[in-house]
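Undergrad: structure of the sequence below:
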Amino acid sequence: MGGTTQTDGRRERSRRTAAKIVTAARRRFVENGYVETTVESIAEAACVSPQTVYYVFGTKPRLLDAALDATIAGDDQPVALIKRGWVDAVETATDAEGAVRAIAALAVAVLARVEPMLEVARRAASVPEVAAIYDETRRRRRLDQRQLVELLAGHGHLRDGLAVDDAADVVYALMSEELMVSLVTECGWSVERFGDWFADTLVAQLV
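TA: All right, here's what the predicted structure looks like:
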């Protein structure tokens, strides 16, 4: 019993250390860019040694990947976005519009959170490892979005005649950081206004 308690304690300390490093890395990457950010500066911000950063994450690209994952998820728990509790709002929606609006609310929250980190990766895409991370992040996002569309289709929430493939393409095009940057950053919309427009547009396209 004592050994199990000690092991659990070490795991929790390791988890907290990793989370602290990821938080510091995310802040430094957004402030200074990927290339300009050093492991030493991340370690200083996290109040750990550079050796600890390397021990936990191995390389700076792997740390960027971890920071992106944590930003998308909103925490450091290893649970896929599609398997999180918010899906209950889609599952229990009594009508198609309510289900689509639940998805839209999640999408806007995630986009607002992750857009700065995606911009970090995009700007550093000349680094091969970063380009691979950026591409994989977008690939996983498209897969998650298709699963959401399949969930809607399974509950009969897609409008008649709309194929899952076509709906998934529409969702991928609309649920993008580029669109949010265009309307919020460049056109000056508030995130709330963007969220309302996005939900209305998604309902119009899918329902």
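Undergrad: only C-alpha atoms for contact and neighbour calcs from this point on.
TA: Noted.
Undergrad: can you tell me the SS state at the residue nearest the centre of the chain?
TA: Geometric centre of the chain, nearest residue: residue 72, 1.9 Å, by C-alpha atoms, centre = their mean. Taking DSSP: H, G, I helix; E, B strand; the rest coil as the rule, one finds residue 72 in the helix state.
Undergrad: how about it, what does it touch?
TA: Contact analysis of residue 72 by C-alpha atoms under 8 Å, 6 or more residues apart in numbering lists 110-111, 113-114.
Undergrad: in the chain, where's the longest helix?
TA: helix 2-32 (DSSP state H).
Undergrad: buried residues of the helix or strand immediately after it in the chain, list them for me.
TA: Going down the chain from helix 2-32, the next helix or strand is helix 39-46, by DSSP states H and E. In terms of neighbour count (16 or more other C-alpha atoms under 10 Å), helix 39-46 has its buried residues at 39, 41-43, 45-46.
Undergrad: returning to that earlier point: next one: the longest helix of the chain to chain centre, how far?
TA: Put simply, helix 2-32 sits 19 Å off its chain's centre (C-alpha atoms, centre = their mean, to the nearest Å).
Undergrad: ok, stretch 150-157 next?
TA: 23 Å.
Undergrad: check stretch 21-40 too.
TA: Once both centres are worked out by C-alpha atoms, centre = their mean, stretch 21-40 turns out to sit 17 Å from its chain's centre.
Undergrad: distance between the ends of it?
TA: Its start and end residues considered, stretch 21-40 measures 11 Å (C-alpha to C-alpha, to the nearest Å).
Undergrad: what are the buried residues along the longest helix of the chain?
TA: 17-30.
Undergrad: before we move on, back to that, in ChimeraX, how would I select just the buried ones from the contacts of residue 72?
TA: In ChimeraX syntax, the buried subset of the contacts of residue 72 is picked out as below (16+ other C-alpha under 10 Å):
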select :110,111,114
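Undergrad: just the element for residue 153, please.
TA: According to DSSP H and E, residue 153 maps onto helix 128-154.
Undergrad: which strands and helices sit next to that helix?
TA: Counting by 3 or more C-alpha pairs under 8 Å, 6 or more residues apart in numbering; DSSP states H and E, the packing neighbours recorded for helix 128-154 are helix 60-73, helix 96-123, helix 164-174.
Undergrad: list the contacts of stretch 115-122.
TA: Contacting residues not belonging to stretch 115-122 are listed as 26, 29-30, 33-34, 68, 71, 130-131, 133-134, 177 [C-alpha under 8 Å, 6+ apart].
Undergrad: please give me the structure for this one as well, since I'd like to look at both together:
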Amino acid sequence: MSEAVKRTYSSQLRSAQARETRRAIVAAASRLFVESGYGATTTEAIAEAAGVSRKTVFTAAGGKADILRLAIEWAVAGDDEPTALVDRDVVRRLLAEADPVALLRGWAAVIADIDARTARLLTALEAAAASDADARELADRFERQRLAGARRVVDRLSALGALGLSRRDAVDLAWLSTDPVLYHRLVHTRGWSARRFEKWLAETLCRQLLGG
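TA: Coordinates of the predicted model:
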């Protein structure tokens, strides 16, 4: 094996190890944020749960707010790949859908899938936002992203001539209907199945947004 190949292999190995360390830190922090709350979770606790040093936590994933952001972003996407959800094939296909009902059913499926991974984390974030400036900024950021997603779907429905109300009202209702707190309350608190929630959400979106 040449020196160049050895260096490339060594670099790839270090990169893979760093990624695994980062994943372990984010996974450990996610559990602690949900179980103990954002404010009560210390960097030392994250390090201990992940089996690394406090310094490694900062080096690999950043501070507590950075880790929570990563945890939520990865939960939304379903992995730690750098491609944003809006640029992924599942969303591209969804926004190319020509049948308004199929579009909303597909969107409800995507939302329910995301909520299953993020609802508890976002509940922890919302609680932290009441007293922590970093958490508040992060919560506002994810709210803006969710609103942007609602606008994209509503604009597609409008282009299809399918809206049964004004664009502004449609955006507001779409944004409200996809609040993860609904999933948290109905599935985690009231015991609904994820499939029942998805069906309810699809029916609600169709009823609220479509004309005729």
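Undergrad: got a TM-score for the two of them?
TA: TM-score for the superposed chains, counting by TM-score structural alignment, normalised by the length of the first structure: 0.88, backed by 205 aligned residues with a C-alpha RMSD of 2.1 Å.
Undergrad: just give the number of residues close to residue 82 of the second structure.
TA: Residues lying near residue 82 of the second structure (other C-alpha atoms under 10 Å) number 9.
Undergrad: now residue 129 of the second structure
TA: There are 19 residues near residue 129 of the second structure, going by other C-alpha under 10 Å.
Undergrad: OK, contacts around it?
TA: Here residue 129 of the second structure is in contact with 135-137, 139 (C-alpha under 8 Å, 6+ apart).
Undergrad: which position in the second structure pairs with the residue nearest to the centre of the first structure?
TA: Under the alignment (TM-score structural alignment), residue 72 of the first structure maps onto residue 76 of the second structure.
Undergrad: next one: residue 172 of the first structure
TA: Per TM-score structural alignment, residue 172 of the first structure is aligned with residue 175.
Undergrad: tell me how far its match lies from residue 125 of the second structure.
TA: Distance from residue 175 of the second structure to residue 125 of the second structure, by C-alpha to C-alpha: 18 Å.
Undergrad: and for residue 195 of the second structure?
TA: 25 Å.
Undergrad: so which of these two has more stuff around it?
TA: Neighbours were counted for residue 195 of the second structure and for residue 125 using other C-alpha under 10 Å; residue 125 has more, 26 against 13.
Undergrad: counterpart of that one over in the first structure?
TA: With TM-score structural alignment as the criterion, residue 125 of the second structure matches residue 121.
Undergrad: could you measure from its match over to residue 74 of the first structure?
TA: Residue 121 of the first structure is 18 Å from residue 74 of the first structure, where distance means C-alpha to C-alpha.
Undergrad: ok, now residue 39 of the first structure?
TA: 23 Å.
Undergrad: go on, residue 67 of the first structure?
TA: Applying C-alpha to C-alpha, the value for residue 67 of the first structure to residue 74 of the first structure is 10 Å.
Undergrad: those two: who's more crowded?
TA: For the pair residue 67 of the first structure and residue 74, the greater number of neighbours falls to residue 67 (25 against 14), based on other C-alpha under 10 Å.
Undergrad: quick check: closest non-adjacent residue to the more buried one.
TA: Of all residues not flanking residue 67 of the first structure in the chain, residue 22 sits nearest, at 5.3 Å (C-alpha to C-alpha, 6 or more residues apart in numbering).
Undergrad: same question for residue 44 of the second structure.
TA: residue 54 (5.8 Å).
Undergrad: mind listing what that neighbour touches?
TA: Residues near residue 54 of the second structure by C-alpha under 8 Å, 6+ apart: 43-44, 47.
Undergrad: got it, and residue 71 of the first structure?
TA: Per C-alpha under 8 Å, 6+ apart, neighbours of residue 71 of the first structure: 113-114, 117.
Undergrad: before we move on, the earlier item: show me what the residue nearest to residue 67 of the first structure lines up with in the second structure.
TA: Using TM-score structural alignment, residue 22 of the first structure pairs with residue 26 in the second structure.
Undergrad: make a markdown table out of the helices and strands packed on helix 128-154 of the first structure and add distance to residue 206 of the first structure.
TA: Shown next, in a markdown table, are those (distance: least, C-alpha to C-alpha, whole Å):
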| stretch | distance to residue 206 of the first structure |
| --- | --- |
| helix 60-73 | 24 |
| helix 96-123 | 8 |
| helix 164-174 | 7 |
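Undergrad: aligned partner of residue 203 of the second structure in the first structure?
TA: That one, residue 203 of the second structure, aligns with residue 200 by TM-score structural alignment.
Undergrad: can you count the residues close to residue 163 of the first structure?
TA: Residue 163 of the first structure is flanked by 13 other residues according to other C-alpha under 10 Å.
Undergrad: try residue 103 of the first structure
TA: Neighbour count of residue 103 of the first structure, defined by other C-alpha under 10 Å: 21.
Undergrad: so it versus residue 160 of the first structure, what's the distance?
TA: Taking C-alpha to C-alpha, one finds residue 103 of the first structure at 19 Å from residue 160 of the first structure.
Undergrad: can you pull the contacts of residue 38 of the second structure?
TA: Contacts of residue 38 of the second structure (C-alpha under 8 Å, 6+ apart): 32, 124-125, 128.
Undergrad: which of those sits closest to residue 148 of the second structure?
TA: Checking those against residue 148 of the second structure by C-alpha to C-alpha gives residue 125 as the nearest, at 19.5 Å.
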